[in-house]
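Participant: Please find the sequence and the predicted model below.
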Amino acid sequence: MISAIDLSHKALRWQELIQSAAQSIRPVVQLSDQQRLVWLDLSGANTRLAAIQVADTGGLDAFICAECSRQEGIGGIGGYMEDRRLYLRSAVFAGEEHRTLHLGVDIWLPAHTPIYAALGGRVHSFADNAGFGNYGPTIILEHQLEEITFYTLYGHLSRQSLLELEEGKPVAAGEQIASLGTAEENGDWPPHLHFQIMLDMEGMKGDYPGVAAPSRADYYRLRCPDPNILLKFPL
């Protein structure tokens, strides 16, 4: 594990290199000029969401679709460091302190939507993180910018996305790497992509926390920068 001081230096250097590599970054979803994603507030402060039974995937899906339609968007986006009561739906996030703080950005689009690599690199690891509320099929890519190694996580994918994958497989920026899974295969969530950046995998493979206890906010904010630095959506 990288020390906090070394990680702070790495985070600053990473931001410098990402700015220099801006021309190499590709969209993770492809939208036409007429299509747009709208910001979704899925925090516990959203009073409209408070009326939804969050354990009901169909009801949650209907809420998200209605919010996107209300704002005239093809889909939704948001969620970095958002404190969400949604995670009370699953024992996956239970513990002495329930994990409710979202560490990535979610892009809510229909099942089977193609997903593309934001940057070139290689497959670090992958897994089907099965179970109610979990990631479902997940791919983690490893990237190298000069001396800095970092990782991007793509969660809630289709099971087909994991076929014929192998660790170390090269991936080009803009290459299709996956498609979004249905609720039956993605951890029982409305279809969406969980996209997250990690500066340190902490020895994990095929999985990394996408939701943290609020008391651990500083710890994970340092390790997981805002994904919109790569996504560049107008949130």
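Facilitator: Right, received. Where do you want to start?
Participant: C-alpha only now, for contacts and for neighbours.
Facilitator: Noted.
Participant: Show me what counts as buried in the helix or strand where Ile107 lies.
Facilitator: Counting by DSSP states H and E, the element that carries Ile107 is strand 105-108. Burial within strand 105-108, assessed by neighbour count using 16 or more other Cα atoms under 10 Å, is assigned to 105-108.
Participant: Below is an additional structure, to be compared with the one above:
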Amino acid sequence: MSLSSFQAFLKSLSTFPLLGDSMSKEDYIALDLSVNNSDLKSVNVSSSIALEVFIWDFMAKHNAKASYGGYLEQRSIYRRSDYFNQDTPEEERNIHLGLDLWIEASAPIFSPLDAKIHSFRNNTNYGDYGPTIILEHNLENNKFYTLYGHLSLESLVDLKVGKEIKQGQQIATLGTAEVNGDYPPHLHFQIIKDIQEFEGDYPGVSNHHDLEFYKENCPDPGLLLGLF
């Protein structure tokens, strides 16, 4: 299926909100964490504490319960970790491939669609996802995957590969900076067309060299959410 056809398919699906149906559109505010945001120049983005203060102050200013954004956003936060830094600027991984939903730790996360557990893992590299779940969806003869990163450790307890998940079923809660790769609490949500050989993990940040591949394989998650 071409990218444009797959994008149209995603937009046609009726989904359940990732953060639950008790929140309305007015509860969300778009958040820019890119290198182009001048407001971040005075923030030590290497510090999860400083970045959390910035994000929560931003949400309070706009009377929001959650913030969202980040697809294809070039960010400086990844420079703090050797896991993302490479030898040359072209190889440096700093372009975000998912959509982040920033909300307090322990917030429940729900499956947007019927699915089954594809895989799960605690990715413990500094700046990585921490606890991660990948769901497999088979809808209208189309198979694709959704990834949920920065979860709580409790979210991985008693999981089994192949377990059936119903649309709207709670699948996880968000983790704290101590377990989620050292970030302010948030959900990294990503769509993946071809999971390749990955299990419990998939690149969520790209370099410029590989970006065209990932733009094709990981389309805008906002197409599936509908809220934005």
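Facilitator: Okay, I see it. Everything quoted here is computed from the prediction, not taken from an experiment.
Participant: And the TM-score, once the two are fitted together?
Facilitator: After superposition, the two chains reach a TM-score of 0.94 (TM-score structural alignment, normalised by the length of the second structure), with 224 aligned residues with a Cα RMSD of 1.5 Å.
Participant: any idea whether the spatially most central residue of the second structure is helix, strand or coil?
Facilitator: Central residue check for the second structure by Cα atoms, centre = their mean: the C-alpha nearest the mean position is that of His188, 1.6 Å away. Local secondary structure at His188 of the second structure is given as strand here, using DSSP: H, G, I helix; E, B strand; the rest coil.
Participant: To which residue of the first structure is it aligned?
Facilitator: Using TM-score structural alignment as the criterion, His188 of the second structure maps onto His194 of the first structure.
Participant: Repeat that for Ser46 of the second structure.
Facilitator: Ser46 of the second structure maps onto Ala55 in the first structure, with residues paired by TM-score structural alignment.
Participant: now do Asn141 of the second structure
Facilitator: Aligned counterpart of Asn141 of the second structure in the first structure: Glu147 (TM-score structural alignment).
Participant: number of nearby residues for its match?
Facilitator: Neighbour count of Glu147 of the first structure, defined by other Cα atoms under 10 Å: 9.
Participant: Tell me the spacing between it and Pro190 of the first structure.
Facilitator: According to Cα to Cα, to the nearest Å, Glu147 of the first structure stands 38 Å off from Pro190 of the first structure.
Participant: cool, and Gly58 of the first structure?
Facilitator: 7 Å.
Participant: out of the two, which sits in the busier spot?
Facilitator: When Gly58 of the first structure and Pro190 are compared for neighbours, Pro190 comes out ahead with 25 against 15, by other Cα under 10 Å.
Participant: Mind listing residues that contact the longest helix seen in the first structure?
Facilitator: Using DSSP state H to define each element, the first structure has its longest helix at helix 4-20. Counting by Cα atoms under 8 Å, 6 or more residues apart in numbering, the neighbours of helix 4-20 of the first structure from elsewhere in the structure are 145-146, 148, 199, 222-223, 225, 230.
Participant: Quick one, which of those are buried?
Facilitator: In the contacts of helix 4-20 of the first structure, burial by neighbour count holds for 199, 222-223, 225, 230, counting by 16+ other Cα under 10 Å.
Participant: quick check, nearest of those residues to Leu119 of the first structure?
Facilitator: In terms of Cα to Cα, no member of these lies closer to Leu119 of the first structure than Leu230, at 8.8 Å.
Participant: Which position in the second structure pairs with that closest one?
Facilitator: Across the two structures, Leu230 of the first structure finds its equivalent in Leu224 of the second structure, going by TM-score structural alignment.
Participant: Ok, Gln160 of the first structure next?
Facilitator: Using TM-score structural alignment, the equivalent of Gln160 of the first structure in the second structure is Glu154.
Participant: what about its match, neighbour count?
Facilitator: Glu154 of the second structure has 13 nearby residues by other Cα under 10 Å.
Participant: Which stretches in the first structure count as strands?
Facilitator: Taking DSSP state E, the strands of the first structure run over residues 37-39, 75-78, 101-102, 105-108, 114-116, 121-129, 136-145, 148-155, 170-171, 176-179, 193-198, 211-212.
Participant: And the second one, how far out from the chain middle?
Facilitator: In terms of Cα atoms, centre = their mean, to the nearest Å, the gap separating the centre of strand 75-78 of the first structure from the centre of its chain is 12 Å.
Participant: Next: the fifth one.
Facilitator: Offset of strand 114-116 of the first structure from its chain centre (Cα atoms, centre = their mean): 13 Å.
Participant: what range in the second structure matches it?
Facilitator: Under TM-score structural alignment, the counterpart of strand 114-116 of the first structure in the second structure spans residues 108-110.
Participant: post-alignment, that stretch versus the first structure, mean distance?
Facilitator: Its aligned residues in the first structure lie a mean 0.2 Å from stretch 108-110 of the second structure after superposition (mean Cα distance after the TM-score superposition for the first structure).
Participant: Any buried residues in the longest helix along the second structure, and which?
Facilitator: When the second structure is scanned for its longest helix (criterion: DSSP H), the result is helix 48-61. Along helix 48-61 of the second structure, the positions that meet the burial threshold by neighbour count (16+ other Cα under 10 Å) are 48, 51-52, 54-56, 58-59.
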